[in-house]
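In: predicted model and sequence below, questions to follow.
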Amino acid sequence: MSSDPSLDPQTSRHLTHLLATAQREQRLPSVAAGVVRGGRLVWADAIGTLDGRADGVAADTDTQYRMGSITKTFVAVAVMRLRDDGRLDLNDRLDDHVPGSRLGGVTIAQLLSHGGGVQAETNGPWWERTPGGSWEALVGSPVDQRFRAGRRFHYTNVGYAALGELVARSHGLGWFDVLRRDLLEPLGMRRTTTRPTGKAAAGLAVHPFADVLLREPEHDAGAMAPAGQLWTTVEDLARWAAFVGGDTGDLLSVDTLAEMFEPHTVVDLPGLPWTGAHGLGWQLWNVDGVRFAGHGGSMPGFLAGLRVAVDGGDGGDGGDGVVTFTNSTSALLGPTTVQLLDDFREREPRLPEPWHAAGDAGLLDLTGLWHWGAGVVTGRIEGRHLVLGEPGQARGSRFEPVGPDEWVGLDGYYTGEPLRVIRRRDGRVSHLDLASFRFTLTPYDPEADIPGGVGEPGWH
């Protein structure tokens, strides 16, 4: 076990106990995990052995495991970097960049968010257990759309093979060569590879009714590799968790990362509440108003998890995250992943940021009571933001300045909408023009250019 000196020793022991309990109760050959806060790995541990035998080599935080579909998040970031460089538009059809893909009019954004309706798996044998072929071989047989593009969420491994091909063709390099050059090496993730190197766990299946093991095959997945090929360690994936939390090392803008976390397709499971969605390459979870981003991963012999709080749930910046691995084909790693992060956050709450006076006295004339028709909302200044109403309630929103007396909405109904402060000749505020609505200092102020006018005799 390793832990940050600032972490309560009882918290460290509790997290290790959770991990050991999961390893014992689920009969996992080995399990490894780490917790990230403030861009650093603050706790990590591993239980079990690489081959599941009592006398085997002990797993540790530098042991490689297959991350499975967490690979997709790296491919997605590489695609967004192409977008930010002006080399593609998310509304482009994949065929515009990968001719002959046989994916019709499916857009890059739809592939990133699993909204294109593309078939989930290949037409050949179970691709995760058989050697992979070329891109040409993959699309040599018809690639079907199970649903109309844009209709609904339908997870597709084939779609991410296509995105990996897009990345490769755009750079004239193999998809992993691009990831290594542009993401892994700058972030110091030198133990993240396409095949096992150095100390690595064996991919194992555990018999459901006996304590015996079966070795799973491992191979190059070829054109399907971008959907789930990568191997990594707790320490390396913890750096990626820090990336998710906002420490991008200037490899991706904060605005683009936030855009990737916007939900595009809802994961609609019959009888269950809508708590899961997919953004541009990321799984998203909304738990009691706290937004988490990450991804799960599975390949024969391996399961992995990545989960990061990206908004904190209390107006903070979030950034607390967890990574988990096991070398077992069938297990319930997800609940352990969630519990490790939840218990860490409960036992080690962040201190609230201290309040400091940082307002602009020149904006005081925008505070107080405003009237939209006969409704009443309160305007206040918080730092550099103008806040009308309560964000998250009705049409409450924050606005950030974009020019003299010009603002843009950040929340809810008014996200992206313009707000202009209209002043009288003497400089006093007359009213607010918000997306064509008038907010006045008195209800239906006849001097504030109310659309439709104020009928005679006025209030009566």
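Out: Good, I have the coordinates.
In: C-alpha only now, for contacts and for neighbours.
Out: Noted.
In: find the centremost residue of this structure, please.
Out: Most central in the chain under CA atoms, centre = their mean is residue 293, positioned 3.4 Å from the mean C-alpha point.
In: ok, second structure coming up, stack it against the first:
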Amino acid sequence: MTSPCEELLPATRRALTHRIALAQTEGRAPSLVGAVAREGRMVWTGSRGGVDGRAPDAETQYRVGSITKVFTAVLVLRLRDEGLLDLGDPLEKHLPGTGAGEATIAQLLSHTAGLGAESPAPWWERTPGTVRPGLADVLGERPVVHPAGRRHHYSNTGYTLLGSLVEAVRGTSWEEALRCEILTPLSMERTGPQPVAPYARGWAVHPWADVVLPEPMEDLGLMAPAGQLWSTAADLCRFAMFLGGGDERVLSAASVAELRTPAVPPEGDDVDGGYGLGMQLTRREGRSLAGHTGSLPGFVASLWVSVADGVAAVALANATSGPHISAVAADLIGIVAEAEPRIPEPWRPLPEVDQELLSLTGPWYWGTSAVGLKLVADRGLELYPLRGGGRGSRFTALPDGTWVGLDGYYAGETLRVVRRPDGAVSHLDLASFVFTREPYEPGGAVPGGVDEDGWRGLPE
């Protein structure tokens, strides 16, 4: 194993190189670039194929398609965190007259607004944005194809609306908001709506012959917030690390975690899939990944981050189809995480202890179910089942002396210590559940009371 600050081991680097070489050869891509970031920085990059007669590198631009949607979602969450909108607001409140205004902002972010997947013909990815000069041209005569909130239906037009929402609330263009609020703070100098050399040209590869055809590179106009961006492996590694842990200059860790939290179940038979707020979610080889894939004519792209492993990966290719780019990026993460697993932080005792809180730790009982209560840093608590399965959560302390659940069944619920008139602890109250020191404690505040004859045997 290696510590987070060290370079990858030679065997790991070779395995990564082999994976992208296989993907480029089998996928018949003119070029393919991969990169891995770990613990805040890019630790490996490799490429196969050529761009304008030379090998591409981590600074070569590729079109990233729908990875653009994650950037748009970050801009929307920034507006929410500034108090300029609420995710439960209907779109109509901030962007009236679209014909889709009853859908909420959260539904648009999670593709549950019921909007159609694409704009009306001609195919928007291969035609200039001037064909669709207004939102009415993007949405068409039938913008809504499902009742809002009923199902997940991926919608490019929904992210066009979110981009227009950003412009309406921020009072500037989507491109300017993107540059000032995300790209500049994260030092993503090689990311933007238009290509800047060196960049890869997009190609279609003939399915039955080893020949190629150039794809058009259109400016998508109003559809830009759904898929316009060009970026590099190096810049996307920076973005991926941000998506794993947040950056107060852009979005807090808590808000970024909100993007990664499942908002809707997976579609169809994709039991390992799902969607958060602007982020695709998947599981591969037992590992939870968050990020996004992208495609436009001539390009495929993928970005995944494993928060648990502290590893992110990017894969970019300039072919309309061929490489299974999502699997490539996921495999790059798996290679590093399995060959060089994350070394846990050293255990350290708390710098100080509150004796009153310490007295709350140990076993408690909800009815006859035993749970443990543990004191952690910053006056936090952890509740977990002591036998078999059961409900558990982490809690953070609030100024009023209560705790609120951070995850699991009790996420958002309040934990209180209830005391007797003499100040001694009576029980814990958690979302109306009573936890006592003994199972069905005599004289305890157990709802429904406790039989006064107490525990007994049963004669045969």
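Out: Received, thanks. Keep in mind it's a predicted model, so treat the numbers as computed, not measured.
In: quick one: the helices in the stretch 151-300 of the first structure, in order.
Out: Ranges of helices in the stretch 151-300 of the first structure, per DSSP state H, counting those that start in this stretch, are 157-171, 175-179, 185-187, 234-244, 254-260.
In: which part of the second structure matches the shortest one?
Out: On the second structure, the counterpart of helix 185-187 of the first structure by TM-score structural alignment is residues 184-186.
In: pull out the buried positions in stretch 361-374 of the first structure.
Out: By 16 or more other CA atoms under 10 Å, the buried positions in stretch 361-374 of the first structure come out as 366, 369, 370, 371, 372.
In: ugh, typo on my part, it should be stretch 425-441 of the second structure
Out: Residues of stretch 425-441 of the second structure classed as buried: 426, 427, 428, 429, 430, 434, 435, 436, 437, 439, 440, 441 (neighbour count, 16+ other CA under 10 Å).
In: one more: stretch 45-62 of the first structure?
Out: Of all the residues in stretch 45-62 of the first structure, those buried under the rule 16+ other CA under 10 Å are 45-52, 58-62.
In: neighbours of the counterpart of residue 414 of the second structure in the first structure, how many?
Out: Counting by TM-score structural alignment, residue 414 of the second structure lines up with residue 418 in the first structure. By the criterion of other CA atoms under 10 Å, residue 418 of the first structure has 18 neighbours.
In: could you do residue 102 of the first structure as well?
Out: By other CA under 10 Å, 17 other residues sit near residue 102 of the first structure.
In: what lines up with it in the second structure?
Out: When the second structure is aligned by TM-score structural alignment, the residue opposite residue 102 of the first structure is residue 99.
In: please identify the helix or strand for that match.
Out: Using DSSP states H and E, no element contains residue 99 of the second structure; it sits outside every helix and strand.
In: surely it meets residue 140?
Out: No: assessed by CA atoms under 8 Å, residue 99 of the second structure is found out of contact with residue 140, at 9.6 Å.
In: quick one: map residue 86 of the first structure onto the second structure.
Out: Per TM-score structural alignment, residue 86 of the first structure is aligned with residue 83.
In: and what of residue 398 of the first structure?
Out: In the second structure, the residue matched to residue 398 of the first structure (TM-score structural alignment) is residue 394.
In: help me confirm that that match is found in a strand?
Out: Yes: counting by DSSP: H, G, I helix; E, B strand; the rest coil, residue 394 of the second structure is located in a strand.
In: how close does it get to residue 374 of the second structure?
Out: Distance of residue 394 of the second structure to residue 374 of the second structure, computed by CA to CA, to the nearest Å: 9 Å.
In: now residue 307 of the second structure
Out: Counting by CA to CA, the gap from residue 307 of the second structure to residue 374 of the second structure is 24 Å.
In: for residue 36 of the first structure, list the residues it contacts.
Out: Contacts for residue 36 of the first structure (CA atoms under 8 Å, 6 or more residues apart in numbering) come out as 42, 43, 238, 241, 242, 319, 320, 321, 322.
In: from these, which two are the most distant?
Out: The span of the contacts of residue 36 of the first structure, defined through CA to CA, is set by 43 and 319 at 14.6 Å.
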